[in-house]
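>>> fold the stuff below for me.
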Amino acid sequence: MRSAFLRLLMQEDLNFLLTNRLPRRWATRIVGRIAAIEHPLVARPALAAWRFFSDVDLSDAATTRFRSLRDGFVRRLKPGARPVDPDPAVLASPCDAIVGAHGQIAGQGVWQVKGYPYRLDELIPDAALAERFRDGSFVTLRLTAAMYHRFHAPADLTVEGVTYLSGDCWNVNPIALRRVERLFCRNERAVIEARLQGTALPLLLVPVAAILVASIRLSFLDTERNLRERGPGRTPCEVAVAKGDEMGWFEHGSTIIVILPRGISLAPTLIEGAPIRAGERLAIIDQR
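Purely as a prediction, here's the structure:
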């Protein structure tokens, strides 16, 4: 019964209608409020529905007793559950994800799926910053609702700034990516500017929010308020983050786009549609 119901929901036209043609911001606010409620009469059925629809695996969770649906989304893991590749020349995946579109940036051209291009200077509000990544490489990492929702530093980094951009809340699943042009450039997102410690190599992490609990919190800035509450604009900073350290979390599945300069190559083992875990090899530094 469960598999038949899920197959029905994944029919492309129906899935797109259910997840995108409703009032997206209104639905996101409502579900966000429900997810935060700790009363058992709300939390228990919400958690049960999450487990039914997403087939979540909690075997590596630090606890399986959650006060609310949001607690389940932002769960921590048992110590050692995500070992980080120790090679200093390796950039690790910042999160658990499904590998999406990835490859070399053609000038400033990237793509969300085949046939749906966009430009870095549409995703990133600072044209000069986008230009630093000309002819570099990128990888799209999609977090599903069942996945571990925290993300981590892919290398020893110094974070130099965060720009929050308000936007829409389109679903970021493959069905929507094939139907909505420049989707990542439309959605709420943050541009995290960093450089690799000991080098001049820059790095961008772009968490993109999506429909429902579209909330991004950054551990190195302010976990009391999500980025939407802080408001749009750039926040300069100078924060050292060690490889594997937590950088923040989503309160629902979404996407992180990793943007790399020339001098860093994507790992040849990346396969579109394949899973990757936080800490696993994502890219390799070609030069120091």
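>>> rest of the way, CA atoms for contacts and neighbours
Noted.
>>> please enumerate the strands of the stretch 101-250 of the chain.
Secondary structure of the stretch 101-250 of the chain, counting by DSSP state E, counting those that start in this stretch: strands at 109-113, 116-119, 137-142, 150-152, 157-165, 189-196, 202-208, 216-218, 233-241, 246-250.
>>> just checking, what packs against the helix or strand just after the last one?
Going down the chain from strand 246-250, the next helix or strand is strand 255-260, by DSSP states H and E. The contact analysis (3 or more CA pairs under 8 Å, 6 or more residues apart in numbering; DSSP states H and E) places strand 255-260 against strand 137-142, strand 202-208.
>>> out of those, which gets nearest to residue 266?
Closest to residue 266 of these, according to CA to CA: strand 137-142, at 7.1 Å.
>>> helices or strands next to that closest one in the packing?
So strand 137-142, by 3+ CA pairs under 8 Å, 6+ apart, packs with strand 97-104, strand 255-260, strand 264-266.
>>> here is a second sequence; please produce its structure as well for comparison:
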Amino acid sequence: MQNTPIQVVDRDSGTVFDEVILGEKWIRWAYQDSSSNLMERLLFRSSLISRLFGLWYDSPLSRGKIRSVINELSIDMAEAVRPAEDYKSFNDFFARHLKPEARPFDPDPTQIVSPADGRVLVFPELDKDVFVPVKGHPMSINAMVPGLSHQFLGGALAIVRLCPADYHRYHFPASGQIETSEDIAGALHSVNPIALGAGPDVFGENKRCNTLIKTNNIGSYCFSEVGAFGVGAIINTKTAGTVSKMDEKGYFKFGGSTVVVVFEPGKVAFSPDLVANSARGRETLVKVGQPLASAVI
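Okay, the predicted model is just below:
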């Protein structure tokens, strides 16, 4: 098995660190060990295990896990609206709200912001239908956003990968009008780069929700929430109407998850640091509201 560490750039400090992966041994076994095909199908192509996780983490019995996870993952509870002891279940804690001042953003309508806390990889210009994540397998825009892909071929795409330590509510990166929203059933593969390098088209096979938002200055963009192993649910709290930048769109329950935002060709230019790090095959750790891209005027 390959055990090359996953390196991430911390945007705030500029330092590069090796990501600590919860359950790394099992992810590598499921996706990199040729003897694990049956288990991979059992765990990741069926939603049973994730549903069981969801039931447990919705239960008051799961409250005891909150403090240990805060300590293990060094979660800053000073940012949260409610203290740790105030949550009724682990999922209640996992989908915690943050204080508004914890995630400031630029209100300039030409500035597009990160939709979530997470590790960002950007593709400034897609090779028509195909994009390839870090150490990954080719993914398809046609498979990821069926029925919408024609306007995004050759466009730009950002992947924001969330880990268990992250704030798990996601927000609109730019203002606009929701045109369509579609839930798509699918598998629950891990979204970790280990899994992305093993072959499944995670963004085309996993459970997801695709939302098309029309804007005044960057055309339309597609916002896709991608479910992953252990995710009890994708909960969208805003599914229609007019939206403002940084309005909450929804949240994930427990598990690693991913948000993908796809832009039309020639409409946005990603932040230079994200482009440079992505070109080196490194994700960048960012916070929701931080700069993602600028409108091409």
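>>> where does the TM-score land?
A TM-score of 0.83 describes the superposed chains when it is computed by TM-score structural alignment, normalised by the length of structure 1; 260 aligned residues with a CA RMSD of 2.3 Å.
>>> quick revisit: any chance of the helices and strands packed on strand 255-260 of structure 1 in CSV with mean neighbour count and distance to residue 29 of structure 1 as columns?
Formatted as CSV, these follow (neighbours: other CA atoms under 10 Å; distance: least, CA to CA, whole Å):
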stretch, mean neighbour count, distance to residue 29 of structure 1
strand 137-142, 25, 22
strand 202-208, 24, 17
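>>> among those, single out whichever gets nearest to residue 282 of structure 1.
Closest approach to residue 282 of structure 1 among those (CA to CA): strand 137-142, 8.7 Å.
>>> corresponding residues in structure 2 for that closest one?
Strand 137-142 of structure 1 corresponds to residues 156-161 in structure 2, going by TM-score structural alignment.
>>> and residue 92 of structure 2, what pairs with it in structure 1?
In structure 1, the residue paired with residue 92 of structure 2 according to TM-score structural alignment is residue 71.
>>> so for stretch 204-224 of structure 2, what gets flagged as buried?
Buried residues in stretch 204-224 of structure 2, counted by 16 or more other CA atoms under 10 Å: 204-215, 217-224.
>>> now swap in stretch 171-188 of structure 2 and tell me
For stretch 171-188 of structure 2, burial by neighbour count (16+ other CA under 10 Å) applies to 171-178, 181, 184, 186-188.
>>> quick check: the aligned residue for residue 205 of structure 1 in structure 2?
For residue 205 of structure 1, the aligned residue in structure 2 is residue 223 (criterion: TM-score structural alignment).
>>> in this structure its match contacts residue 236, no?
No - the criterion here is CA atoms under 8 Å, and residue 223 of structure 2 misses it with residue 236 at 11.5 Å.
>>> quick one: map residue 66 of structure 2 onto structure 1.
So, by TM-score structural alignment, residue 66 of structure 2 is matched to residue 47.
>>> look up which helix or strand its match falls in, please.
Using DSSP H and E, residue 47 of structure 1 sits in helix 40-54.
>>> tally of neighbours for the closest residue to residue 165 of structure 2 other than its chain neighbours?
Computed as CA to CA, 6 or more residues apart in numbering, the closest residue to residue 165 of structure 2 that is not its neighbour in sequence is residue 73, at 5.7 Å. A total of 13 residues lie near residue 73 of structure 2 under the criterion other CA atoms under 10 Å.
>>> distance of residue 73 of structure 2 from residue 225 of structure 2?
As judged by CA to CA, to the nearest Å, residue 73 of structure 2 and residue 225 of structure 2 stand 23 Å apart.
>>> what does residue 123 of structure 2 give?
According to CA to CA, residue 123 of structure 2 stands 18 Å off from residue 225 of structure 2.
>>> map residue 82 of structure 1 onto structure 2.
Residue pairing (TM-score structural alignment): residue 82 of structure 1 is matched to residue 103 of structure 2.
>>> not counting sequence-adjacent ones, nearest residue to its match?
For residue 103 of structure 2, ignoring the flanking residues on the chain, the nearest one in space by CA to CA, 6+ apart is residue 289 at 6.0 Å.
>>> all set, thanks.
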